[in-house]
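A.B. asks: Compute the structure for the input listed below.
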Amino acid sequence: MTDAPAYSSPFTSSTSKAAVLYRMVLKDHICPYGLKARDLLKRKGFSVDDHLLTTRAEVDAFKAKYDVQTTPQIFIEGTRIGGHDDLRRFLGLNVPDPKATTYQPVIALFAITALMAAATSYAVYGSPVTIRAVEWFIAFSMSILAMLKLQNVDKFSTMFLNYDLLARRWVPYGRIYPFAEGLAGVLMISGALNWLSIPVALFIGTIGAVSVFKAVYIDKRELKCACVGGDSNVPLGFVSLTENLMMVSMALWMLLAPGH
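C.D. replies: The predicted structure follows:
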């Protein structure tokens, strides 16, 4: 968090520039944004006069003197720039909006599960590209998606109620769903108890796919997806529909394919 910046013009060249940084370094807390500000200034070619506020009294006195609410605070050529985010704006850098929609969590998740599946396939079969690798990719994805939901089941179930058709009729289903998804995923990884994992995945995947399709493509509602947990800013739509269709496809594949 930062205070409003005390500057009006952009800064483009940092060569041979000096900056003064005030940051909190207490025994029980070192301000991470102070460290990030110092690192950013140095990477941009500034010499940094680093002032440490080592007691709560020093922090309070500094805030009172400059009439600010937060630290760190950066000064360049006698002008107060503000905190870490204000420094990024001053240097023409992007400041991420924590409320903005993003697909980054989903991209990271599927990239890691794909690599995990390829690595497991290589360890077992000597090749990263096998049918089993595809099965593991889906099963790993289901398991990790369930884990993310289970970090805060209450938040997940609250978001889930916005669009899931069964959860709206029977509220406890919102809390059961991540446990069912995780159980099906783990069983599919092992290949055990197919008589249980297949119907569970088929049931929750089908209801989920229908619910998402209705909410997004028929009712045209703009909602956040609960697929990666209750704190996500992933928009409901293609990602959640894909998650559910993967579960349905995996269940049908295991039901119909030889060897399952």
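A.B. asks: Going by C-alpha atoms from here, please, whenever you check contacts or count neighbours.
C.D. replies: Will do.
A.B. asks: how far does stretch 223-234 sit from the chain's center?
C.D. replies: How far stretch 223-234 lies from its chain's middle: 9 Å, per C-alpha atoms, centre = their mean, to the nearest Å.
A.B. asks: Pick out the residue closest to the middle of the protein.
C.D. replies: Pro105 (4.2 Å; C-alpha atoms, centre = their mean).
A.B. asks: Just list the residues touching it, thanks.
C.D. replies: 228, 234 (C-alpha atoms under 8 Å, 6 or more residues apart in numbering).
A.B. asks: Quickly note the distance from it to Ala226.
C.D. replies: 12 Å (C-alpha to C-alpha, to the nearest Å).
A.B. asks: Now the common contact residues for these two.
C.D. replies: Overlap of the contact sets of Pro105 and Ala226 (by C-alpha under 8 Å, 6+ apart) consists of Val234.
A.B. asks: what's the neighbour count on Lys220?
C.D. replies: 10 (other C-alpha atoms under 10 Å).
A.B. asks: secondary structure class for it?
C.D. replies: coil (DSSP: H, G, I helix; E, B strand; the rest coil).
A.B. asks: who are the neighbours in contact with Ala118?
C.D. replies: Here Ala118 is in contact with 127-129, 133, 137 (C-alpha under 8 Å, 6+ apart).
A.B. asks: One more, so I can put them side by side:
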Amino acid sequence: MTNAQTQNRTAVLYRMVMPKHICPYGVKVKHLLQSKGFRVEDHWLRTREETDAFKSEHGVKTTPQVFIDGRRIGGHNDTRRFLGLNVADPDAVSYVPVLAVFAIAAALALAVSFAVFGTALTSRAIEWFVAFAMALLAMLKLQDVDRFATMFLGYDLLARRWVPYAYLYPFGEALAGVLMAARALPWLSIPIALFIGTIGGASVFQAVYIQKRELKCACVGGSGRVPLGFVSLTENVVMVGMALWMLFMSSMI
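C.D. replies: Okay, the predicted model is just below:
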């Protein structure tokens, strides 16, 4: 449905606007309708009693509710469908979370390299990129360690034999990433990265390429929807590569 088709049409919106709660989907659907050229007749449900009475009257379980030309369209997602827009599938797999981590890690690495050396493109920028990515991925896991561990136990070879490893993993990844960013304590950071990277790579390879299992990766935490596969394997391979590079650099000093 184009803006020309919706221009000057009226949409009637009922949404919760209470002293301690403003429904975010109500705000979103109002903006959506206005951006599509609708004139919005905005009705606020100011109390829980008003909201319950509205739901009972119209036989609905949720608000907001949109009406167009006397027809009830529904809530935010229903309105998007009515307008011919995509609605995100909450269960769909996506590489967006891990790509976002890598993009931010790369931007930070280039920024630090520029601040330190006056140019963004340096060998240290590559080191910082890997180290920052490790730290950021660990941060996402540490938001809910138990949830991460539950997903991780589904495929990691060591964690399935010794459960505490699933809880220790994000702390080890964070420690190795931070130490590698500083090139500090290589005697500690290198073995950690080699250990978790090697086991992680072997675990992903077995689960995906040998057993042909379709799993979600715990790399961005237990709530992530990143499919276990090439990206997960690459993460571990890069971690091992970083450890070997740091070992080489240490031997040169």
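A.B. asks: Can you pull the TM-score for these?
C.D. replies: Superposed pair, TM-score by TM-score structural alignment, normalised by the length of the second structure: 0.97. Supporting alignment: 250 aligned residues with a C-alpha RMSD of 1.0 Å.
A.B. asks: just to revisit the earlier point, can you tell me what the residue nearest to the centre of the first structure aligns to in the second structure?
C.D. replies: Aligning on TM-score structural alignment places Pro105 of the first structure opposite Pro97 in the second structure.
A.B. asks: roughly how far apart are that match and Thr10 of the second structure?
C.D. replies: 38 Å.
A.B. asks: Could you do Pro227 of the second structure as well?
C.D. replies: 42 Å.
A.B. asks: ditto for Leu215 of the second structure
C.D. replies: 46 Å.
A.B. asks: Identify the residue of the second structure aligned to Phe238 of the first structure.
C.D. replies: Using TM-score structural alignment, the equivalent of Phe238 of the first structure in the second structure is Phe230.
A.B. asks: er, Ile76 of the first structure actually
C.D. replies: Aligning on TM-score structural alignment places Ile76 of the first structure opposite Ile68 in the second structure.
A.B. asks: how close does Leu45 of the second structure sit to Met180 of the second structure?
C.D. replies: Leu45 of the second structure is 54 Å from Met180 of the second structure, by C-alpha to C-alpha.
A.B. asks: picking up where we left off before, pull out the buried members of the contacts of Ala118 of the first structure.
C.D. replies: 128, 133, 137 (16 or more other C-alpha atoms under 10 Å).
A.B. asks: how about the strands in the second structure?
C.D. replies: In the second structure, the segments counted as strands under DSSP state E are 10-18, 21-22, 39-45, 65-68, 71-74.
A.B. asks: Let's have those in TSV, adding distance to Ala109 of the second structure and mean neighbour count.
C.D. replies: Formatted as TSV, the strands of the second structure follow (distance: least, C-alpha to C-alpha, whole Å; neighbours: other C-alpha atoms under 10 Å):
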stretch	distance to Ala109 of the second structure	mean neighbour count
strand 10-18	43	21
strand 21-22	39	12
strand 39-45	46	16
strand 65-68	46	21
strand 71-74	46	16
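A.B. asks: nearest to Gly197 of the second structure, of the ones you listed?
C.D. replies: strand 21-22 (45.2 Å; C-alpha to C-alpha).
A.B. asks: Tell me how many other residues crowd the match of Phe238 of the first structure.
C.D. replies: The burial count for Phe230 of the second structure: 12, using other C-alpha under 10 Å.
A.B. asks: Show the contacting residues for it.
C.D. replies: By C-alpha under 8 Å, 6+ apart, Phe230 of the second structure has no neighbours at all.
A.B. asks: Just the ones of the contacts of Ala118 of the first structure in helices?
C.D. replies: Among the contacts of Ala118 of the first structure, DSSP state H puts 133, 137 in helices.
A.B. asks: Just put the contacts of Ala118 of the first structure in TSV and tack on distance to Leu256 of the first structure.
C.D. replies: Shown next, in TSV, are these (distance: C-alpha to C-alpha, whole Å):
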residue	distance to Leu256 of the first structure
Ser127	24
Pro128	24
Val129	21
Ala133	18
Phe137	19
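A.B. asks: give the contact list for the residue in the first structure that Ile196 of the second structure lines up against.
C.D. replies: Using TM-score structural alignment, the partner of Ile196 of the second structure in the first structure is Ile204. By C-alpha under 8 Å, 6+ apart, the contact set of Ile204 of the first structure is 177, 180-181, 244.
A.B. asks: which of those residues lies closest to Asp154 of the first structure?
C.D. replies: Tyr177 (11.7 Å).
A.B. asks: Skipping its backbone neighbours, what lies nearest the aligned partner of the closest one in the second structure in space?
C.D. replies: Aligned counterpart of Tyr177 of the first structure in the second structure: Tyr169 (TM-score structural alignment). Leaving aside its sequence neighbours, Tyr169 of the second structure sits nearest to Ile196 (C-alpha to C-alpha, 6 or more residues apart in numbering; 7.4 Å).
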